[in-house]
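Undergrad: The sequence and its predicted three-dimensional model are supplied below.
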Amino acid sequence: MKLLASLILAAASLAASLAHAEGYPSRPIRLVVPFPAGGATDIFARALSQKVGDRLGQPIVVDNKPGAGGAIGSDQAAKAQPDGYTLLLATTSTHSIGPLLAARLPYDAVRDFTPIAHVGDAPSIMLVPNSSPAKTVKEWVDHARKNPGKLNYASSGNGTVVHLTAEYFKAQAGLFLVHIPYKGTALAIPDLVSGKVDVLFDSLPSGLPHVKEGRLRALGITSLKRSPLLPDLPPVSDTIPGFESVTWFGVYGPKGLPADIAAKVNAAFNFALQDAEVKDRLARLGIEPVGGTPQQFAAMLEKDRAKWRKIVTDRRITAD
């Protein structure tokens, strides 16, 4: 009798879950962006939201919840009801690097979320002053090796993706460079232009205008392949095999989100990423659409965190 009762209960639970998924969504969906409006993550969210909403039959409402390096918005999404009506657009900062550096976060980047879709990657570009003697990544590495401790690099602050990318570059190339942290890469640009700073790994959308205007020279891109925005710019990995540093964007739900709802949302985002208009908008942002399954997204995150964990540990990096 106990076995029969358990089977009946399990069947009823499954039926309720399926019925819930079939009726999902029946109202607007909130997409939490844990960064300010107007930033790259916000623009990316808005580029996808209409097409995703059209596919699901309900509007996607972008809700900016900035603060604490993305931790405030991420925590709100983690604590939401796992019903598919609150999603999070997370990044490398909130779910790969941040958890490695923060003394204590209000959420666990793995246990408190349900991975849904890896939606995009944004590379950085290696920028040097026009006065630099190097015209290629190899020439810059050779120059740095001949002048250990005499060259420096700028970052947007301790523990940021910009900082860790440069430290990763140092480690892979075997260089001794001095770190000069700024409160954002925009503040570092004047010193880079004047030659007070020797190199900066800036995001493609942020650094590209300075290259186009001839104020700075780009030596390489940190993705494994070239970007349509700078087709003549070779990957840094052509000189340092395997070197890759991209800011990823991914969609999460709270822990306990039913698999069938996650699959439905995943399908909608994959559909949107194939839209020609969305692809064009992302290309202009310097973001490559990715897509794939929730399992592939989870595997990518595990690999990405392992890479940055090694850099943080080996280079003894701490946050501000």
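TA: Nice, thanks for sending it over.

Undergrad: make it CA atoms for all contacts and neighbour counts henceforth
TA: Noted.

Undergrad: Work out for me the element A103 sits within.
TA: A103 belongs to no helix or strand when assigned by DSSP states H and E.

Undergrad: so how far is S74 from it?
TA: Distance from A103 to S74, counting by C-alpha to C-alpha, to the nearest Å: 16 Å.

Undergrad: Doesn't Q58 belong to a strand?
TA: No - using DSSP: H, G, I helix; E, B strand; the rest coil, the assignment for Q58 is coil, not a strand.

Undergrad: Checking the residue most central in space within the chain next. Helix, strand or coil?
TA: Nearest residue to the geometric centre of the chain (C-alpha atoms, centre = their mean): W248, 2.6 Å. Three-state assignment for W248 (three-state DSSP): strand.

Undergrad: which one is it nearest to, not counting chain neighbours?
TA: D121 (4.4 Å; C-alpha to C-alpha, 6 or more residues apart in numbering).

Undergrad: helices or strands up against the helix or strand harbouring that neighbour?
TA: Using DSSP H and E, D121 falls within strand 113-129. Counting contacts by 3 or more C-alpha pairs under 8 Å, 6 or more residues apart in numbering; DSSP states H and E, strand 113-129 packs against helix 185-194, strand 200-203, helix 204-212, strand 216-221, strand 246-254, helix 259-273, strand 288-289, helix 294-314.

Undergrad: and A21, which of those is closest to it?
TA: helix 259-273 (5.7 Å; C-alpha to C-alpha).

Undergrad: Now do that closest one: which elements does it pack against?
TA: Taking 3+ C-alpha pairs under 8 Å, 6+ apart as the contact cut, helix 259-273 packs with helix 2-22, helix 40-56, strand 113-129, helix 294-314.

Undergrad: hold the first one in mind and look at this next one:
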Amino acid sequence: MLAPLAHADTYPAKPVRLVVGSPPGALGDVLARVSAQHMGSGLGQPIVVDNKPGASLAIAADTVAKAPADGYTLLIAPDSATVVNPFLYPKLPYDPVKDFRSVGLIGKASLVLVVANGLKIDTVEELVQAAKARPGTINFGSGGSGHPTHLAMEMFANRMNVKLTHVPYKGTSPAIQALVTGEIGAMIVGVAEAMPLITAGRIKPIAASGPQAKEKFSALPEMRSFHKDLDLSVWFGIFAPKATPQPVIDRLNAQLNHALGLPEVRARLDDYGMLPQPGTPAALDAIQEVDRSRYGPLVKALGLTID
């Protein structure tokens, strides 16, 4: 059954649902609520945030993939939902390429490589040297198998030719606490999550990556200075069901870009280590293609699968 055709001159005629695969308070939820507030004002209809966490974002993504393509159900998601999950899950209930079309990129969040104080390591060079001297003895934590924090560190280990041991946790919060206690030795994590502990001297940053790397950590080297593939970040975008009419996509994209240009929105995103990056839907398509070419081979080489 075809979805009702919606046009820019009549859309939206009722509230819009923005589905997010994060629980309340998480970065995805914060971005969803900021986007909903300011996009809704421009559209003249409220955008209601619908939290559907679980299954590594698959529940939220599948909800939108199967929704009518009329512009009234949208998805806000990080790179893992449309780039990494297809390589991790053999039975993924949605196809990112066939089921979605891009509305626009919200922004990219910078990352920081941090180590436990007890590791007595002050630089990336020292970390690499220690890992090569004792392969597999340095543990690193992540928010779970296949989580962006997992793949970022696997990319680091692969490109630096070292062997580290992965310890997955149920989310980044317990993982970073394990770093504080010395249960793990290293981690790549979002700037916003790491900064309070760095400021308090409870963990040590040794390198940063992403669009705000130098702004947030002017004294640290950027990860990409060690290898071009280590220009790492986590991005979030907004997506619609594949058959959503072009006029509706254009209207949504224009309102998203307008919201991202507002000083209060830019300031809020900066608090989370994220640089707003307004642009076209095609720009988000291009970012996904680049990341699939990077992370697909890595996931396959690591033999990572999740049932």
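TA: Thanks, I have it. Everything numeric in this text was worked out from a predicted model, so none of it was measured.

Undergrad: With both chains overlaid, what TM-score comes out?
TA: The TM-score (TM-score structural alignment, normalised by the length of the second structure) is 0.92; 304 aligned residues with a C-alpha RMSD of 1.9 Å.

Undergrad: Just say which of the helices and strands packed on strand 113-129 of the first structure is most tucked in.
TA: The highest mean neighbour count among these, using mean count of other C-alpha atoms under 10 Å, belongs to strand 200-203: a mean of 27.

Undergrad: Give me the range in the second structure that it lines up against.
TA: Using TM-score structural alignment, strand 200-203 of the first structure corresponds to residues 187-190 of the second structure.

Undergrad: and if you look at stretch 169-180 of the first structure?
TA: Going by TM-score structural alignment: stretch 169-180 of the first structure matches residues 156-167.

Undergrad: now swap in stretch 66-81 of the first structure and tell me
TA: Going by TM-score structural alignment, stretch 66-81 of the first structure lines up with residues 53-68 of the second structure.

Undergrad: Please list the outside residues in contact with stretch 275-290 of the first structure.
TA: 40, 44, 47-48, 51, 118-123, 204-205, 227-229, 272-273 (C-alpha atoms under 8 Å, 6 or more residues apart in numbering).

Undergrad: ah, wrong one, I meant stretch 26-37 of the second structure
TA: 18, 20-24, 46-49, 51, 76-78, 236, 256, 259, 265, 269, 272.

Undergrad: With stretch 195-205 of the second structure instead?
TA: Residues contacting stretch 195-205 of the second structure (C-alpha under 8 Å, 6+ apart): 112-117, 122, 179-180, 220.

Undergrad: Please check those and keep the buried ones.
TA: Neighbour-count burial (16 or more other C-alpha atoms under 10 Å) applied to these gives 112-117, 122, 179-180, 220.

Undergrad: want to throw the residues you listed into JSON lines with distance to I203 of the second structure?
TA: Supplementary listing: these in JSON lines, determined by distance: C-alpha to C-alpha, whole Å:
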{"residue": "V112", "distance to I203 of the second structure": "11"}
{"residue": "L113", "distance to I203 of the second structure": "10"}
{"residue": "V114", "distance to I203 of the second structure": "7"}
{"residue": "V115", "distance to I203 of the second structure": "6"}
{"residue": "A116", "distance to I203 of the second structure": "5"}
{"residue": "N117", "distance to I203 of the second structure": "6"}
{"residue": "D122", "distance to I203 of the second structure": "11"}
{"residue": "L179", "distance to I203 of the second structure": "7"}
{"residue": "V180", "distance to I203 of the second structure": "6"}
{"residue": "L220", "distance to I203 of the second structure": "14"}
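
Undergrad: Pick out whichever of those residues sits closest to P168 of the second structure.
TA: Nearest member of these to P168 of the second structure, counting by C-alpha to C-alpha, is L179, at 12.1 Å.

Undergrad: Next up, the contacts around the closest one.
TA: So L179 of the second structure contacts 115-116, 141, 185-187, 203 (C-alpha under 8 Å, 6+ apart).

Undergrad: what's the matching residue for S131 of the first structure over in the second structure?
TA: Under the alignment (TM-score structural alignment), S131 of the first structure maps onto G118 of the second structure.

Undergrad: Roughly how far does the closest residue to its match other than its chain neighbours sit from I106 of the second structure?
TA: Of all residues not flanking G118 of the second structure in the chain, G182 sits nearest, at 6.4 Å (C-alpha to C-alpha, 6+ apart). Remark: distance between G182 of the second structure and I106 of the second structure (C-alpha to C-alpha) = 35 Å.

Undergrad: Those two: which is more packed in?
TA: Neighbour count, other C-alpha atoms under 10 Å: between G182 of the second structure and I106, I106 has more, with 28 against 17.

Undergrad: Give the aligned equivalent of the more buried one in the first structure.
TA: Using TM-score structural alignment, I106 of the second structure pairs with V119 in the first structure.

Undergrad: thinking that match is in contact with A268, fair?
TA: No - with contacts counted by C-alpha atoms under 8 Å, V119 of the first structure stays clear of A268, the gap being 11.1 Å.

Undergrad: OK, contacts around the corresponding residue of the second structure for I221 of the first structure?
TA: Aligned counterpart of I221 of the first structure in the second structure: A208 (TM-score structural alignment). By C-alpha under 8 Å, 6+ apart, the contact set of A208 of the second structure is 110-113, 214, 217, 220-223.

Undergrad: Top of the residues you listed by number of neighbours, please.
TA: In terms of neighbours by other C-alpha under 10 Å, those top out with L111 at 31 neighbours.

Undergrad: Spatially nearest residue to that residue (excluding sequence neighbours)?
TA: Nearest one to L111 of the second structure, counting by C-alpha to C-alpha, 6+ apart, is G190 at 4.5 Å.

Undergrad: Before I go, just wanted to say thanks for your time.
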